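Trainee: sharing a model prediction with you, sequence too.
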Amino acid sequence: MKLVFLFCIVSTMVGLGESFHKFDERDFENDAEKQSVDTRNGTFRPKNIHPELKKYLLNQKYDNHIWNFQKGRPPPEEKNNNTISKRNFAEDFPFLWPNGVIPYVVDYASFDSSDASRLSNLINWAVEIIHNSSCVTWKLRENEQEYVRIFNGEDCSSIIGKVSGSTSGQKLSLNSANCLFLETVIHEMLHAMGGEHEQTRGDRNRHLKFNWENIEENAVHNNILRPTKNDAPYDLSSIMQYGLKDFSKNNKKTMELINPDLEYLLTEGGKTLTIYDIEEINDAYQCTASCTNVCKNGGVVKKSNSVCSCSCPPGLKGPDCSQLDTSQGCGGFLNLSEGQFSALSQINYVTGLTCTWLVKGTPGTRIKAKVLTMGLPYSSQFDCYHWIEFKDNLIGQSGKEKCGDVGGAEFVKSLYGDPSMMMIRFNSAKHSDKTPGLGFYVTVEAYRSADSTNVCTLDNDLYTCAFKQDRTDSQFQWAISSKFSASTNNNQALILFPLEYGSFFYGWKSMLTTSARFEEGMVVARLVTWSPSGHLVHFSDQCNNREFSLVGLHIYEGDGLAKTNALMLTKENATKAWVDQEVTIPSVNNLKLTIEGTIGRQKVVLDDIAIKPRGCGESVPCVDFNPCKNGAQCVPSGSLATCSCNSCRFGGMYCEIDLAFSCTFENSNCFLDDVRYDEFNWRVQQGITSSYNTGPNSAYQGSYYAYIEASAPRVSGDRAILRSNQIFQDQVYCFKMKYHMYSGYFNHMGSLRIMTKTGTRRPVTQWEVSGNQGLFWRSMQISLKLDSKTKILVEGVVGNGWAGDIAIDNVRLTGCAC
């Protein structure tokens, strides 16, 4: 285990272009904020987006939640507050309303008649939304002593949770000039229910950072970090999340997102409760404690009117969110195993479609999507008329929308939520009066999220690590960050952060625990580190023991899971560089290990955490040394290691002999060369070809592909031939290739052939295709019997016109039959 201690120290909108007239203008603004258009001249954002004009966002600066201490910087006693809240709801019973019933009155006399009527509608709407989403009921007061009094105050504010002993009604202020929006009313009602701001969550540093120097002094308390359990993912689209410039004293950003591409989640207007808000309300008030139903695909359980049901992410429906909300004839479920590819498309589509695909990989994988080809219409202001939506953050949130003339865009599912699941949607319904484009073709892949070993190198996440973040008893989470140099060549390490200015909660604990039990006689632990040169870290003796960060390794052993300390790292272990810490743990039944961090003023950084069989100092096959090459599986055999390799591609004792060949055209490593006896050569190309209305927009994978240019001086029948340059074993191989043969003109397209030639014999055609094959890349594969005298030929033949470019990519040959 590597460690180092660091020094303590809604509204009027600007129009969105042609034909944007059938929907609420704010709806178009929301679409435009998450759209981008890919063209041959680059990628463009809509020119007419103006989130800064949304009145709801402008008026967020009037929001204020009320604490029982002076506004501004938190008082000293705040430092030792160990109260735990569950995400943005206080867990302590005194702050929640008994049985989820909240009596309220409205002081309509404090509003003029028109505002009073508007407020009445907004409150009824908000009450209905909350009631239909949970077991919480807002009811008009009868004779209850404790209740909420809604009135026309100076701001938009509410006390957090229920105030005990108040007989005149706890205040909920809704200023008539600035607060009469549905989003604002729900926001303040959630405060009264016990909900806090999303940006006060304990895990906010993974998603945003604060520019404290830009925040008004009297508004700092709205952003105080709170001790939260973070059972649900951080929700940037939550109705409790502030905007990027809220309470700015200089019109500069008060906070910035770690991923700026997600800013549209904060600026979306027309907000109501998200499914994650719904989940937290139900959990805080224990609405679903007796529910037994299970919601699938990211849906959440809720209980309303004594009925348990599911709140589904947009795009899903059904009692358990297992059905797609999609137009007939399009969409579907795509289930992928690790390393598997698939594709989805709409070619020559019609208007009026809302298509939904749900891509799901096996556990431990991550989903990647790539737009290979796209022809979707957009306005002169670069607003999409028809688009593809990629939900690459949380499935319950809106996704990024893409349209344009060319492919190439990639989307990788974030590590938040379920990284092995991504929803992709297509919309040609909102602007059904617009002429459809050519369509799109998207490939999807499920790939391994991180090394599937017990060594936590933290390149990506804790997803496949032997230790997992405990979310039940931890008061905060360890962070994974590249802010400090990792111990080896990796980019990230685990960091135990002291909290931000004004929010030191000393003594908080966070646990990393083993996710599996180990059998007797099987496991001991070795926590390994490496010390890099030049990693200078400072330590201050002025910090007392109470405020010093600690890390301990604890063993829970036996059926009773008694806790013993195996290793404790204190200020005496503080160093200026990475150090190795090893401990041998005797194996027992039901062994469980926990790394427990206690927060103080110092940062503690861990890396390369490993659990290995045998004792410290003993060499472990396949862990301390691995002779296997090319991704082969290492199998321990006593003190030795044997290798199990893919016989179709690799051979030899250590799988070091490559039996497969490839030609991706990304570099000069290709098993195909141009011959000298043809009429012209294949070209390697990036992007579109030089001829209009023929050829691909981009490579199938990577950046480059090979193609034949059919323009002059080429004439019909001219050939370009690639020939293999390797000596093959006497066996059957599988030849695979992607090819593209599109022409917008009849009879311009020629032919593509795969041939074999043995010695001086005439070539034999093994596979051939001719004519226009459509706008998208296609796949082919064929088994070929080869030997040391046989060559493979790839021949492109020019057709009857200049618009007959033929392209190939991702050519592969493996040492087994197809």
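Mentor: Yep, it's here.

Trainee: CA only for contacts and neighbour counts going forward, please
Mentor: Noted.

Trainee: residue 479: how many residues sit nearby?
Mentor: 18 (other C-alpha atoms under 10 Å).

Trainee: figure out the helix or strand that the nearest residue to it once chain neighbours are set aside lives in.
Mentor: Leaving out its chain neighbours, the residue that sits closest to residue 479 by C-alpha to C-alpha, 6 or more residues apart in numbering is residue 495, at 5.1 Å. Element membership of residue 495, judged by DSSP states H and E, is strand 493-496.

Trainee: and the next helix or strand past that strand?
Mentor: Of the helices and strands lying after strand 493-496 in sequence (DSSP H and E), the nearest is strand 509-514.

Trainee: report all helices and strands that the next helix or strand after that next one contacts.
Mentor: Toward the C-terminus, strand 509-514 is succeeded by strand 550-557 as the next helix or strand (DSSP H and E). Where contact means 3 or more C-alpha pairs under 8 Å, 6 or more residues apart in numbering; DSSP states H and E, strand 550-557 is packed against strand 562-569, strand 592-598.

Trainee: with mean neighbour count added, can I get those strands in TSV?
Mentor: Shown next, in TSV, are the helices and strands packed on strand 550-557 (neighbours: other C-alpha atoms under 10 Å):
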stretch	mean neighbour count
strand 562-569	13
strand 592-598	23
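
Trainee: let me have these in TSV, adding distance to residue 402 as columns.
Mentor: Shown next, in TSV, are these (distance: least, C-alpha to C-alpha, whole Å):
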stretch	distance to residue 402
strand 562-569	50
strand 592-598	43
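
Trainee: of all those strands, which lies closest to residue 344?
Mentor: strand 592-598 (43.7 Å; C-alpha to C-alpha).

Trainee: picking that back up, touching, the residue nearest to residue 479 and residue 598? I think so.
Mentor: No. With contact defined as C-alpha atoms under 8 Å, residue 495 does not count as touching residue 598 (11.9 Å).

Trainee: one step back: can you tell which of the helices and strands packed on strand 550-557 is closest to residue 440?
Mentor: Judged by C-alpha to C-alpha, the one of the helices and strands packed on strand 550-557 that comes nearest to residue 440 is strand 592-598, at 48.4 Å.

Trainee: and that closest one, what does it pack onto?
Mentor: Under the contact criterion of 3+ C-alpha pairs under 8 Å, 6+ apart, strand 592-598 touches strand 509-514, strand 550-557.

Trainee: let's bring in a second one:
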Amino acid sequence: MYGSNVGALNVYVQTGAAIPSTPTWKRTGTQGTHWLMGQFSVNVKTPFNVVIEGVRGNGYRGDIAIDDVNITNGSCSAGTTVGPSSKPAADKCNFEASNLCGFSQDHSDKFDWSRTTGSTSSRGTGPSSDHTYGTRLGHYMYIETSSPRRPNDVARLNSFILTGPTSPTCLTFWYHMYGNSIGTLNVYVTRNGAKGSPIWQMSGNQGNSWNVAEVSIKTVSGSTPYQIVFEGIVGRTYLGDIAIDDFSVTAGSCSASVNCNFDSGLCSWRNDKTDKFDWTLNKGTTGSGGTGPTTDHTSGHGEYVFIEASSPRINGDNAQLISANIPASNTTCFHFYYHMYGTAVGTLRVWYKESGAYPVPIWEQAGSKGNAWQKGQITIPTSKRDFQIIVEGVRGSSWSGDIGLDDVSIDNATSCPMIPNTAKPTVTMSPPPSVITTTTWRQPPPTSALPTPMIGQFHFCTIL
């Protein structure tokens, strides 16, 4: 499912003469340039058909493909484990099982997490479907912030007991934080009853979408037991439901990387869900003459991302590309290449957002800069907390205003002058506070792998 106009891929389980009105599994929009894998359990006692439906999007760049379809007896595997655990084969959990894979409610908090399907009980907050299936049939965990809940009430959900880790280990989960009064989601590692400081934290409205988080778990010298604790804190009003889904703890370092040449997808970057349109992967020229790059910057025959200024875009529409979470550092330098060519080029702006704070503009260029890739560079402000980078493209006065971006990277260079030296921002207002990324930055080379809890080939598992 790759392209700027991808529609939907739906999978139905048909037990009667008619296809159900609601799919069992669903994905929409571009999912990157590589094959992805999906699975779900089929729990029926009568003969059934599996129906796979592709839905065209709003343009020709929307091809959808499937391969290696397999149906096997038994429920779908929970996945591999990470070292010895009190719950073998349960180091992944999509909350489809009613026993929550061994997760348990904390008894020292104010209220409990709830397991549900479909929407939560309040409009304007919470998911409309789970993340695993992408439909109203899948389950997830959430905190219900309606009455009798009050601001700052706390609910904690404890994982099953794990041990170690004595080698690099990555915690992955999906979260949904949508509403005008979202509080805070904290994640802790507890050992011997002590939880210390959060290893991950997010506050405020993150948009009406599921987002992925990756967090490296600190290694220890021995196989000591520990638990992952999800703590949801109620915001100001009932519009503050927070949800989680598709938990996993896997061996190996988290794979996200800010450094990316876009030849194999967006790496750990993602498009914001609350802006006007998206950055699009492209190879060669854009769809309009007299504007945009003709090749990428990396090799001359690879890919880059760009904003397409043609209709239906209008003056002032913005597209925001959001980085992974980046650990705090005293000396951090952001490097990138940009292409701004055309008679009506708008603005390219870079924002810095510290965890828990509003974004701040740190770099800006506007108008045509010639038909060539230009180098951009800016020092990231000193921070004691994790932060993210937001690259925003703003459409100009007409279609002749495509803007390209390529070869983004970050390092700890001690010398990092502003390039060009005229790139001082002209605005001070922050974009919507919902533009926050979901993963944690690590140093490995860029990867196009998109985090997904559905591991193994695309197959349907039956419970007989």
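Mentor: Nice, thanks for sending it over. From a predicted model like this one, the values you see are computed outputs, not experimental measurements.

Trainee: how alike are these chains, TM-score-wise?
Mentor: Remark: TM-score between the superposed chains equals 0.39 [TM-score structural alignment, normalised by the length of the second structure]; 208 aligned residues with a C-alpha RMSD of 4.0 Å.

Trainee: in a markdown table: the helices and strands packed on strand 592-598 of the first structure, plus distance to residue 808 of the first structure and mean neighbour count.
Mentor: Below are these laid out as a markdown table (distance: least, C-alpha to C-alpha, whole Å; neighbours: other C-alpha atoms under 10 Å):
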| stretch | distance to residue 808 of the first structure | mean neighbour count |
| --- | --- | --- |
| strand 509-514 | 48 | 22 |
| strand 550-557 | 55 | 20 |
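
Trainee: in TSV, list the ones you listed along with distance to residue 723 of the first structure.
Mentor: Formatted as TSV, those follow (distance: least, C-alpha to C-alpha, whole Å):
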stretch	distance to residue 723 of the first structure
strand 509-514	54
strand 550-557	61
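
Trainee: list just the one of those that sits closest to residue 479 of the first structure.
Mentor: Residue 479 of the first structure lies closest, by C-alpha to C-alpha, to one member of those: strand 509-514, at 10.5 Å.

Trainee: what's the helix or strand for residue 53 of the second structure?
Mentor: Per DSSP H and E, residue 53 of the second structure falls inside strand 49-55.

Trainee: show me which positions of the helix or strand immediately after that strand in the chain end up buried.
Mentor: Next helix or strand after strand 49-55 of the second structure toward the C-terminus (DSSP H and E): strand 70-73. Across strand 70-73 of the second structure, burial judged by 16 or more other C-alpha atoms under 10 Å covers no residue at all.

Trainee: pull out the buried positions in the longest helix along the first structure.
Mentor: Of all the elements of type helix in the first structure, the one with the most residues (DSSP state H) is helix 113-133. For helix 113-133 of the first structure, a neighbour-count test (16+ other C-alpha under 10 Å) marks 115-116, 119, 122-123, 126-127, 130-133 as buried.

Trainee: mind putting these into a markdown table with distance to residue 30 of the first structure?
Mentor: As requested, the buried residues of helix 113-133 of the first structure are arranged in a markdown table below (distance: C-alpha to C-alpha, whole Å):
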| residue | distance to residue 30 of the first structure |
| --- | --- |
| 115 | 27 |
| 116 | 29 |
| 119 | 25 |
| 122 | 21 |
| 123 | 24 |
| 126 | 21 |
| 127 | 25 |
| 130 | 23 |
| 131 | 26 |
| 132 | 25 |
| 133 | 24 |
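
Trainee: nearest to residue 446 of the first structure, of the residues you listed?
Mentor: Nearest to residue 446 of the first structure out of the buried residues of helix 113-133 of the first structure is residue 133 (C-alpha to C-alpha; 33.9 Å).

Trainee: can you pull the contacts of that closest one?
Mentor: Residues counted as contacts of residue 133 of the first structure (C-alpha atoms under 8 Å, 6 or more residues apart in numbering) are 278, 302-304, 311.

Trainee: narrow those to those in helices?
Mentor: Within the contacts of residue 133 of the first structure, residues falling in helices by DSSP H are residue 278.

Trainee: got the contacts of residue 133 of the first structure as TSV, with distance to residue 401 of the first structure columns?
Mentor: Below are the contacts of residue 133 of the first structure laid out as TSV (distance: C-alpha to C-alpha, whole Å):
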residue	distance to residue 401 of the first structure
278	25
302	29
303	33
304	33
311	23
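
Trainee: out of the contacts of residue 133 of the first structure, name the ones that lie in strands.
Mentor: In this view, the contacts of residue 133 of the first structure that belong to strands under DSSP state E are 302-304, 311.

Trainee: could you find the closest non-adjacent residue to residue 158 of the second structure?
Mentor: Closest residue to residue 158 of the second structure apart from its sequence neighbours, by C-alpha to C-alpha, 6+ apart: residue 229 at 4.6 Å.

Trainee: and the gap between the one you found and residue 211 of the second structure?
Mentor: 18 Å (C-alpha to C-alpha, to the nearest Å).

Trainee: what sits closest to residue 249 of the second structure if chain neighbours are left out?
Mentor: For residue 249 of the second structure, the spatially nearest residue (C-alpha to C-alpha, 6+ apart) is residue 171, at 4.5 Å.

Trainee: element containing the one you found?
Mentor: Using DSSP H and E, residue 171 of the second structure falls in strand 169-177.

Trainee: and the next element down the chain from that strand?
Mentor: According to DSSP H and E, the helix or strand after strand 169-177 of the second structure is strand 184-190.

Trainee: show me what that next one is packed against.
Mentor: Strand 184-190 of the second structure sits against strand 200-203, strand 225-233, with contacts defined as 3+ C-alpha pairs under 8 Å, 6+ apart.

Trainee: give me the neighbour count for residue 157 of the first structure.
Mentor: Neighbourhood size, residue 157 of the first structure [other C-alpha under 10 Å]: 26.

Trainee: relative to residue 174 of the first structure, how far out is it?
Mentor: 7 Å.

Trainee: equivalent analysis for residue 719 of the first structure, please.
Mentor: According to C-alpha to C-alpha, residue 719 of the first structure stands 77 Å off from residue 174 of the first structure.

Trainee: one more: residue 365 of the first structure?
Mentor: From residue 365 of the first structure across to residue 174 of the first structure, the span is 47 Å (C-alpha to C-alpha).

Trainee: try residue 813 of the first structure
Mentor: Using C-alpha to C-alpha, residue 813 of the first structure is found at 69 Å from residue 174 of the first structure.

Trainee: next: residue 768 of the first structure.
Mentor: Counting by C-alpha to C-alpha, the gap from residue 768 of the first structure to residue 174 of the first structure is 73 Å.
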